[in-house]
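Asker: coords below, sequence missing:
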């Protein structure tokens, strides 16, 4: 008979006692701790033990943060079942609960389980206060890097809580020393506690897990198609070299290398770049697409390649399609590839192997549950279709929420429904992308099959952790010989070994950090922050922020910089800094997107009409590369914004830079100019001339300046539309291309 945990806040006979979990909980109660424990060994139980102890000894509230809504619901259900407190005191906070409801519920809750984005928003808007929170659990703690919501919540928590303590739990913190160090720094970790499957106190609870690597040959027909793609790729590498940007060791160049070169080229666009930079960026865009096509061919199969080429062709034919996709669609070798794909009925031998392995598993153990992991949705769809043709296999495709061309995603509700049907046996095989690797309550399975290896040790560990929980499990990884599969295979193995080694080393060195070194590190960080924010002393600067801007990290950075922010739904502008200054913030992608979709000038016109001193902040480095737009069109738009609308255009590198600039402008307005922060309300109704200008400027390639010229020349919108080609050419700054465009739009028969 198993022994059960005995604690006044844990219901009797509900939680089995395991010594390694008690050991980990003890360490986590002594100091803020990162617990690294293999999947399926009860990380949530460790959190429960710490939570129960903190509620008993320190009182207050505890917060449990998990990345997804389904996992939040799962955790809350578990805590209601085992905690010896009224069920109504265990609350779930997700985006489906209104902010005002959350504000009221917060007052009565003792255990709040939430997605981090909801808590971040509620702290920013001052709906909730973390000062009475005595413990926070950060589930999937390896996410606590960069701008993820964990970073902001942890910082605010340790700043204002009267008695802070946190627990980070993960099965895979990563192999990179830098990433693990960042997680520890963000969560103010003072100790690391690691358990592995070979530890003496863990081993009795480990089920046997067989891992098999099956190597597969690429058929000759697929090699021929791959060879055609590589000829195009080789040609583009040569063109890149001719442009002055050679790629060495092309055979071993990774996507990361190519993206780093793209970043470097974008940096060279500042100032007055050479024409070769634009050429290189355009060629590099083709190389990235071709490199992906080669990878799909050798690791996924021709069905997946057909789908990719169809999307590429669709992109090339669309109005918003990039020049890179258009050029590739016209390439002779690419056309040969498309032609070969139509005639070739050969498929990747992996597909047949998947059917054999899954069928064998289900024949031997009919009650089995199987997960097949694939990197790409196209492949997941093909695998699902192939398995559905086999008697005895009942597969279901399981993907994320995003939708794209001919590929509709699943809502979180649909995901939960599929998992429930998988548990019940309605489906016995889940064909999943990375969405099933973490953050969902997927039951233990008898077989996990990798359609291809993954280079990420975190993802590999998460996938393997889906089997061997309650009984023996099996992991099979398919590897195509002589392809990127093999590179990913060795990369994943090396990273997993390095991660285990790093964790053991970190566990030994962390106590030294506890006794002074860690505090000195925090002091150093605080000193740097004080220098960086030295000019933010004095009275609190106020900024009104549009609710939708919370999705960016600018609001978070303003709050960290000591700005008193108020969130409201703004009809005009994104940030109100005084009674006369409003800021419209656009990332470079937003700016070019708004320009292409003809939304930009309406927003700018509203800003200009409503505020005396309007400001446009352009954030990011890739203004000329985020869309394939002629640089002269971008320069023309910027000129019009500054000269025709009188809007100041300012540039920033990133969200933190934007926050710093907004802070400085707001401080100048409120401190030096003694101006109040005042909201001007709704969009001003445009006057008749502005409405007329807007109608004409909505025609493609016509900006506000050209619209004014046309209206001045012809006198009315009606006369502009009725003017023939020769009459249009008489207008200043209207050339043959624009005249043709106007005539085509106003005279062509509508076919929509």
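Answerer: Perfect, I can see it now. For clarity, every value in this text was computed on a predicted model and none was experimentally measured. Residues are numbered from 1 along each chain as shown.

Asker: CA atoms for contacts and neighbours, from now on please.
Answerer: Fine.

Asker: quick one: the helices in the stretch 1-150 of the chain?
Answerer: For the stretch 1-150 of the chain, helices defined by DSSP state H, counting those that start in this stretch occupy the ranges 19-30, 43-57, 69-82, 99-108, 116-124, 149-160.

Asker: now do the fifth one: distance to the chain's middle.
Answerer: Okay, so that is helix 116-124. 17 Å (Cα atoms, centre = their mean, to the nearest Å).

Asker: relative to helix 149-160, how tilted is it?
Answerer: Helix 116-124 and helix 149-160 meet at an angle of 40 degrees, taking axes from the mean of the first three to the mean of the last three Cα atoms, to 10 degrees as the criterion.

Asker: try it against this one:
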């Protein structure tokens, strides 16, 4: 393998002897400097180096500031450290923006920064609040550009950039843009891409830097006992599909119905509830909820094992036993076949054969090379726990569980700080095996590994490529994928293989469009690269049909009064895309902390916006009427917006309860209730209300009003009712019986059971919560 390891990039803005010179990176940068480009480069071949060369070329020629966007905080910090190490720029001019930095501080630092590395959500929020402007940004790099689909912040930032900058330039980089040409086109349209530049591992100038990956597919057999459990679960599925057909929603081949098809049916039924709420639709939706749960149980049984399945069934039983649990969970808990599944699981003393394969493969790798680093990928946290526990009992193996931040029943996530600490210990060798879920696929600075082991195949070609990319970076790597015969493992295996082939074919098609076109070297045609080197261009480039950078005219451009419309929005609304849509309507937005309402459009009109799921959740947790009461008390024209579908399906609440709640909000509190399709529709309504108040009614926008304080008795009831399964009535009963909160907390299980509405399970749950150690 011939490499010029002592040949480094020379540029006035790059420190000497810090960045190795590679011809294919120079040519990629040269092509990318010509126009807004998407660069597709395999993992480990230096996409960040290409971005670096484009950044310094633009900075040297046009000045201004450079923006580098990455999806996660750890990846932002990783890029920040790299740029500080290689750039010949004052470190104080290289800034890192994440949510941990206050908006006011970001606004203050923006004008001081020359290179700003940030998460996209932060930049989106600052643009909407008009704390920053992209007019003098000479270049933006979008890292992990395959994310630029749907409502992801990349799309909005690109839109604002091309609107506000006279000489915009962007670079989008990714290793895996997706298997479909539609996905690539969507990324290109979102980011205003005009050129797609592709490098593959087969290109002659890339081959010297490629380390081979040995990929093995290991097939295992499903034990007979797990087959019997699977058969019981399939009987439940058959029964539910039969009942679904009786309800008027037949499925042609239930056993071969995919999860995507089931979700599609669920969505169609939910849309029918927009009209007359037919009881048959509720029946169908409830049955589909059961089918989804059982379908997942079958997948866990087939691909994960006994312990993972047991944990999942326990979560179902916990959901069924709680007062907020769905009818679907309760019916499954009472099902005869499900009871048989639970009984069989209790008597089993075996595990999925995958576990033994994992132990043997990892042990063999570490015995042959004790300095090895290994990553075991699994789709589920329960399996990650099980694998970590099993490997920890093997001499010479030091495993660590690596999962995301979210927490759920008996499953605590990891903070970003904990994740970073684990990665550092993995690098140093304190741990030699990382047992990880999808969180390790993208966005963290995980070192190259000698072995990557898939506990199960993944149907996504992007995830599969990212997992494989964790090995073979600095030397030859090894990938092992475990597949259970006769299960959906095999379906996922073929799905992944076919999608990867399709992606490679699409990439060849993209490059093939330029076959026969003679192009000059990118270095020769772009003076900005003369400071690096000269060389032959071996890239393949295509032109994409994207809209003109100025975009279509907004209706507000014809409305001279549009720029007068002001809306004050609560900072928590930044998590929705309503603010983005309001900005497109040329609304003057102010982002503040509102104690009452989500949006203020005049001194008398405030708006509370809830999507359908949030509306029902706030009804269940008893915060809805308090919010509505405050809204009606402070503003004479209060408005409630209920957005989206799922109002009658998200928590399986009796429709009469929802209708009664909405009637009370309207009739008792005098709050106007509006329904909208989606965030964009909500934004249009908010803008219309603001225009009516400010232009037609000539009213000002003033922020006022605070939440009303709870009385002492209300505060006491609130504390007790915060305990799961304790409703307002039960909380009052407990306080009436024990007289103080302290006495309730100190009461024994037997004493609690003397109170009306407090049964053995609820009493036991109270004691469990109060007595259990807190685990952060």
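Answerer: The structure has been received and is ready for your questions. Small disclaimer: the values here were computed from a predicted structure and weren't measured.

Asker: how alike are these chains, TM-score-wise?
Answerer: Overlay of the two chains. TM-score (TM-score structural alignment, normalised by the length of the first structure): 0.90; 715 aligned residues with a Cα RMSD of 3.0 Å.

Asker: returning to that earlier point: residue 362 of the first structure: which of the helices of the stretch 1-150 of the first structure is closest?
Answerer: Minimum separation from residue 362 of the first structure across the helices of the stretch 1-150 of the first structure (Cα to Cα) falls at helix 69-82, 28.2 Å.

Asker: what helices and strands are in contact with the closest one?
Answerer: strand 90-93, strand 111-114, helix 412-424 (3 or more Cα pairs under 8 Å, 6 or more residues apart in numbering; DSSP states H and E).

Asker: other SSEs contacting the first one?
Answerer: Contact partners of strand 90-93 of the first structure among helices and strands, from 3+ Cα pairs under 8 Å, 6+ apart: helix 69-82, strand 111-114.

Asker: tell me the most buried of those?
Answerer: Comparing these by mean neighbour count (mean count of other Cα atoms under 10 Å), strand 111-114 ranks first with a mean of 27.

Asker: so where is that strand in the second structure?
Answerer: On the second structure, the counterpart of strand 111-114 of the first structure by TM-score structural alignment is residues 115-118.

Asker: and residue 431 of the first structure, what pairs with it in the second structure?
Answerer: By TM-score structural alignment, residue 431 of the first structure lines up with residue 435.

Asker: for its match, give me its contacts.
Answerer: Residue 435 of the second structure sits next to 375-378, 384, 387-388, 399-402 when contact means Cα atoms under 8 Å, 6 or more residues apart in numbering.

Asker: from these, which land in strands?
Answerer: Among the contacts of residue 435 of the second structure, the members found in strands (DSSP state E) are 375-377, 399-402.

Asker: closest one of those to residue 286 of the second structure?
Answerer: Of all those, residue 377 has the smallest distance to residue 286 of the second structure: 33.3 Å, by Cα to Cα.

Asker: alignment lookup: that closest one to the first structure.
Answerer: Residue 377 of the second structure maps onto residue 373 in the first structure, by TM-score structural alignment.

Asker: what about its match, neighbour count?
Answerer: As a burial measure, residue 373 of the first structure scores 26 neighbours (other Cα atoms under 10 Å).

Asker: does it touch residue 434 like I think?
Answerer: Yes: counting by Cα atoms under 8 Å, residue 373 of the first structure touches residue 434, with 7.4 Å between them.

Asker: run through the helices of the stretch 551-700 of the second structure in chain order.
Answerer: Counting by DSSP H, counting those that start in this stretch, the stretch 551-700 of the second structure has helices at residues 578-584, 612-620, 624-634, 655-667, 679-691.

Asker: got those helices as JSON lines, with distance to residue 270 of the second structure columns?
Answerer: Output for those, formatted as JSON lines (distance: least, Cα to Cα, whole Å):
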{"stretch": "helix 578-584", "distance to residue 270 of the second structure": "23"}
{"stretch": "helix 612-620", "distance to residue 270 of the second structure": "12"}
{"stretch": "helix 624-634", "distance to residue 270 of the second structure": "23"}
{"stretch": "helix 655-667", "distance to residue 270 of the second structure": "13"}
{"stretch": "helix 679-691", "distance to residue 270 of the second structure": "18"}
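
Asker: okay, those helices in JSON lines with distance to residue 82 of the second structure and mean neighbour count next?
Answerer: JSON lines is the format used below for those (distance: least, Cα to Cα, whole Å; neighbours: other Cα atoms under 10 Å):
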{"stretch": "helix 578-584", "distance to residue 82 of the second structure": "32", "mean neighbour count": "21"}
{"stretch": "helix 612-620", "distance to residue 82 of the second structure": "41", "mean neighbour count": "18"}
{"stretch": "helix 624-634", "distance to residue 82 of the second structure": "47", "mean neighbour count": "19"}
{"stretch": "helix 655-667", "distance to residue 82 of the second structure": "54", "mean neighbour count": "14"}
{"stretch": "helix 679-691", "distance to residue 82 of the second structure": "38", "mean neighbour count": "20"}
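
Asker: for residue 353 of the second structure, find the nearest of these.
Answerer: Residue 353 of the second structure lies closest, by Cα to Cα, to one member of the helices of the stretch 551-700 of the second structure: helix 612-620, at 40.6 Å.

Asker: with the first structure superposed, average distance for that closest one?
Answerer: Superposed on the first structure, helix 612-620 of the second structure shows a mean distance of 0.6 Å to its aligned residues (mean Cα distance after the TM-score superposition for the first structure).

Asker: which neighbouring elements make contact with that helix?
Answerer: helix 624-634, strand 639-643.

Asker: now distance to residue 181 of the second structure too, for the ones you listed, in TSV please.
Answerer: Output for these, formatted as TSV (distance: least, Cα to Cα, whole Å):
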stretch	distance to residue 181 of the second structure
helix 624-634	45
strand 639-643	32
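
Asker: quick one: closest of these to residue 585 of the second structure.
Answerer: strand 639-643 (18.5 Å).

Asker: in the first structure, which residue range corresponds to that closest one?
Answerer: Under TM-score structural alignment, strand 639-643 of the second structure corresponds to residues 615-619 of the first structure.

Asker: one more: stretch 163-174 of the second structure?
Answerer: Going by TM-score structural alignment: stretch 163-174 of the second structure matches residues 159-170.

Asker: measure the matching stretch end to end?
Answerer: By Cα to Cα, to the nearest Å, the extent of stretch 159-170 of the first structure from end to end equals 24 Å.

Asker: and if you look at stretch 415-433 of the first structure?
Answerer: 12 Å.

Asker: same deal with stretch 13-27 of the first structure?
Answerer: With Cα to Cα, one end of stretch 13-27 of the first structure sits 24 Å from the other.
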